[in-house]
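**Q** next input, structure requested:
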Amino acid sequence: MSTPSPSFLARLRSSSALVSVLAIVASFIVGGILIAATDEKTTSAATYFFARPLDTLAAAWDAAAGSYAAMFRGAIFNYDAGTFAGMMRPLTETLTYATPLLTASLGVAVAFRAGLFNIGAQGQLILGAMFATWIGFTLELAWPLHLLLVILGSILGGALWGGLVGWLKAKTGAHEVILTIMLNYVALNLLGYLLNTPVLQRPGSTNPVSPQVNPSGMYPLLFGEDFRLHAGFLVALAATAVVWWLMNRSTLGFEIKAVGSNRHAAKTAGINTVKVTVLAMVIAGALAGMSGAAQVNGTERFLTESVAASIGFDAITVALLGRSHPIGVLFASLLFGAFRAGGLTMQIATGTPIDIVLVVQSLIVLFIAAPPLVRSLFGLGERKKKRERPSKGEPKQAVAAAAGGDK
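**A** Predicted structure coming up:
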């Protein structure tokens, strides 16, 4: 007798994507409460709360709604602008901020799928940026060829830095968290050193800054000089499609998921776990390295010690929020790009501390890390998991499928 398939609502209630969405909603609710708590009008009205409680509630609503409206105007659509370009500029800024974050987050997500906690996207981005910058200002070639070499250089730099971690992990058993943290510091100090030597320092300057990248090595702007959005965003979208195909349609993607789910079962099934571990970190580093080219050859035009900002660490949050799925990572990157673009507008327009944005981001991590908490807050109950064990007669390939197959 066949078991009836669950209804759409039942599948929706048990999906991990719903937990991610509700985690964002819960974070915005708590963030709104914090905005109201720091608002002067709200705190003033709270002094006579028991006499006129509606005054306090109205002031709290106005503070939270006004702040989030300002964030929307700074990140998505500025309906107060007088021109169409002014109205659309916030959206292009969101996409610009999301571009390097997207590829770095994809790198973290690929490592997650392999069971590796890659905290080294920061260092991999820096290596990619150094390679891209050096190729960008030392060579003088025709535009398409020069830009292609810049992109390949950034991929190579990040892949080398990530592959080193994968090789040490696979060959010596060294923990990837320790390795990536250490290599982040090595990359940052190496960048600081090279920016004070003729290798990367701008001639005639005493500041740690590189020469400007030649125009032929820059990503072209998509909408002209009035907007910062460049073709690196299209490259990031292409990388998302490639990673989706890799993880869902390729043999290597199957092996990566199998190793990440159960390394011992994958090895029993005949998968070369050493090769898969190294390749997963090479791919992760290559993707993060592309973010370095997006930063220097897309927006900054020259290299400084702050090139990575907090992108490498934000990528961990984005990968978690996107559930390590390329499409989820894409939307999570857009969300965090909107936070970055809209936070400053929120602070200027309403006086709300920009730290509130960081609090909301941190709350998203908290709720994502505790799905039972989110489910209990919204009354969804516990998610039931069903695992099937292969019978004794099934071949070893079935064991690998059970370890790393799609759910």
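**Q** going by C-alpha atoms from here, please, whenever you check contacts or count neighbours.
**A** OK.
**Q** quick one, what contacts the residue lying closest to Pro371 once chain neighbours are set aside?
**A** Leaving aside its chain neighbours, Pro371 sits nearest to Val19 (6.4 Å; criterion: C-alpha to C-alpha, 6 or more residues apart in numbering). By C-alpha atoms under 8 Å, 6 or more residues apart in numbering, the contact set of Val19 is Ile368, Pro371, Val374, Arg375.
**Q** residues in contact with Phe313?
**A** Ile119, Ala121, Gln122.
**Q** closest one of those residues to Gln295?
**A** The closest of these to Gln295 turns out to be Gln122 (C-alpha to C-alpha; 12.5 Å).
**Q** residues of the helix or strand harbouring that closest one that come out buried?
**A** Per DSSP states H and E: Gln122 is located in helix 121-138. Neighbour-count burial for helix 121-138, counted by 16 or more other C-alpha atoms under 10 Å, picks out 121-137.
**Q** which of the helices or strands spans the residue of the chain most remote from its centre?
**A** Residue farthest from the centre of the chain, counting by C-alpha atoms, centre = their mean, is Ala51 at 47.4 Å. Using DSSP H and E, Ala51 falls within no helix or strand.
**Q** one more, for comparison:
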Amino acid sequence: MSEVTEKKQEVVEAPRQNTVIHDILSGSALRAVLAIVLAMLIGGVLIAATSPGVQSALGYFFQRPGDTFAAIWDAVSGAYAALFRGAVYNYNAPNFLRAIKPITDTLNFATPLIAAGLGVALAFRVGLFNIGGRGQMLMGVAAASVVAFTVQAPIFIHLPLTIIAGLLGGMIWGGLVGFLKAKTGAHEVILTIMLNFIAYYFISWLLATPGLLQRPGGSQPISPPTPESARFPLLFSAPLTVNAGFLVSVLAVVFVWWLIERSSLGFRMRAVGENPNAARASGVNVGRTMVYAMGIAGALAGLAGVNQMSGTITSGFEAGIDAGIGFDAITVALLGRSRAWGVLWAGILFGALKAGSFTMQTSQDIPIDIVLVVQALIVLFIAAPPLIRAIFFLPKEGAAPRPARRAKKEVAA
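**A** Predicted coordinates for the structure are as follows:
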């Protein structure tokens, strides 16, 4: 009887030499990479279709088809080369500092995206759909600006106080959603949408009212410039643009990773996200956990607002200081699979697309909307894993390799 059992184990375990490749093919990381590649390919098709050179060559395609393919290559390669020069490394720059300036622009654009994306991802892990990043950012800016414009202190005191005020402003606005969700059962999507409008019109009122946030001596709804002592200092000298806010966002990534993966509160959050009923039955206070989660998520979005006010837009901000980052954070969280480190790389990717889009437009006359289409396609493919598996013939996640399945059938027989 033992010989039969050993033979069965040998039959089942023999195909395990292919499990590494199978795990890679069925993993979510490869799907994310393939989603980006597929979105870039489709973006290339759109670039070629809208290129005047390609359209002109198509007029005599049957006479000289090679001209059409050459025009397509020139349009697509030129566009993505410009994207690379604007986002990573400008190999046409006259000196080294100018050559590496694009990567600092990318990190500068990615900084608020990372912080806001962490807020959305944290809420996702608890089973909450936080689309209130815009309102939480604006309330963080409102609270931080009060400290920035009223406190006079050295930078090592003024800047931390400004950051803390922004965190508290976003935390209160996000925690309010969690509180209403826990106490009344109201849906967080409706709550966050309504609170976005309230925050927008509240900060618009602050900026339009003399004596509050409106710039003295004018009637325009714009704030005074952010004081030097409340700004994130540059990490490197000009022309490099990345500031210390990026390091703060990286620290936020480490904090969220530790919170979710290593702390007891994070364990309760993950339990609530997986099954709130089972978590409640095991003694977890689901309502309190939701309040904590939304409060921390709001604080992270508030940090993104501080990055905008103290790092990106220091000459004075308007009510649209969020610049759509609160909604872009949703795509960053989805691409990052709601994991802290995934959000970091997704934020850098979207920062690179944004930084490179300006070079694409100026040097190749390609609309920035093409980059927005690529971003939307990335999210579409990330949100539809079966579509990626069908296009690239990938195995399902968690499915056994085919040799193993055949071996199990033989054992069963």
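**Q** what would you report as the TM-score here?
**A** Between these two chains, after superposing, the TM-score reads 0.92 (TM-score structural alignment, normalised by the length of the first structure); 386 aligned residues with a C-alpha RMSD of 1.4 Å.
**Q** ok, back up a step: what residues in the second structure pair up with the helix holding Gln122 of the first structure?
**A** Aligned using TM-score structural alignment, helix 121-138 of the first structure spans residues 133-150 in the second structure.
**Q** quick check: the matching stretch compared with the first structure, mean distance?
**A** Stretch 133-150 of the second structure: mean distance to aligned residues in the first structure after superposition is 0.9 Å, counting by mean C-alpha distance after the TM-score superposition for the first structure.
**Q** the second structure: which residue goes with the residue farthest from the centre of the first structure?
**A** Match for Ala51 of the first structure (TM-score structural alignment): Gln63.
**Q** who are the contact partners of Gln361 of the first structure?
**A** Ser27.
**Q** mind doing that once more with 7 Å?
**A** Listed by C-alpha atoms under 7 Å, 6 or more residues apart in numbering, Gln361 of the first structure has no contact partners.
**Q** counterpart of it in the second structure?
**A** Going residue by residue (TM-score structural alignment), Gln361 of the first structure aligns to Gln375.
**Q** now swap in Gly351 of the first structure and tell me
**A** Correspondence of Gly351 of the first structure to the second structure, assessed by TM-score structural alignment: Asp365.
**Q** what number of residues lie near that match?
**A** 12 (other C-alpha atoms under 10 Å).
**Q** against Ala153 of the second structure, how distant is it?
**A** Per C-alpha to C-alpha, to the nearest Å, Asp365 of the second structure is found 47 Å from Ala153 of the second structure.
**Q** for the residue nearest to Gly287 of the second structure when sequence neighbours are not counted, which three-state class applies?
**A** Spatial nearest neighbour of Gly287 of the second structure, excluding adjacent residues (C-alpha to C-alpha, 6+ apart): Ala182 at 4.5 Å. The three-state assignment at Ala182 of the second structure reads helix, by DSSP: H, G, I helix; E, B strand; the rest coil.
**Q** ok, now how distant is Ala182 of the second structure from Pro276 of the second structure?
**A** From Ala182 of the second structure to Pro276 of the second structure the distance is 12 Å (C-alpha to C-alpha).
**Q** do Ala412 of the second structure as well
**A** Ala412 of the second structure is 38 Å from Pro276 of the second structure, by C-alpha to C-alpha.
**Q** who has more neighbours out of these two?
**A** Pro276 (20 against 8).
**Q** and Pro372 of the first structure, what pairs with it in the second structure?
**A** By TM-score structural alignment, Pro372 of the first structure lines up with Pro386.
**Q** mind checking how far its match is from Ala35 of the second structure?
**A** 12 Å.
**Q** which parts of the stretch 1-150 of the second structure are strands?
**A** Secondary structure of the stretch 1-150 of the second structure (DSSP state E, counting those that start in this stretch): no strands located.
**Q** all helices of it, in order?
**A** Per DSSP state H, counting those that start in this stretch, the stretch 1-150 of the second structure carries helices over the ranges 2-13, 19-26, 28-50, 52-58, 65-87, 96-125, 133-150.
**Q** turn those helices into a markdown table, columns for distance to Pro224 of the second structure.
**A** A markdown table is the format used below for the helices of the stretch 1-150 of the second structure (distance: least, C-alpha to C-alpha, whole Å):
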| stretch | distance to Pro224 of the second structure |
| --- | --- |
| helix 2-13 | 69 |
| helix 19-26 | 52 |
| helix 28-50 | 40 |
| helix 52-58 | 44 |
| helix 65-87 | 31 |
| helix 96-125 | 21 |
| helix 133-150 | 8 |
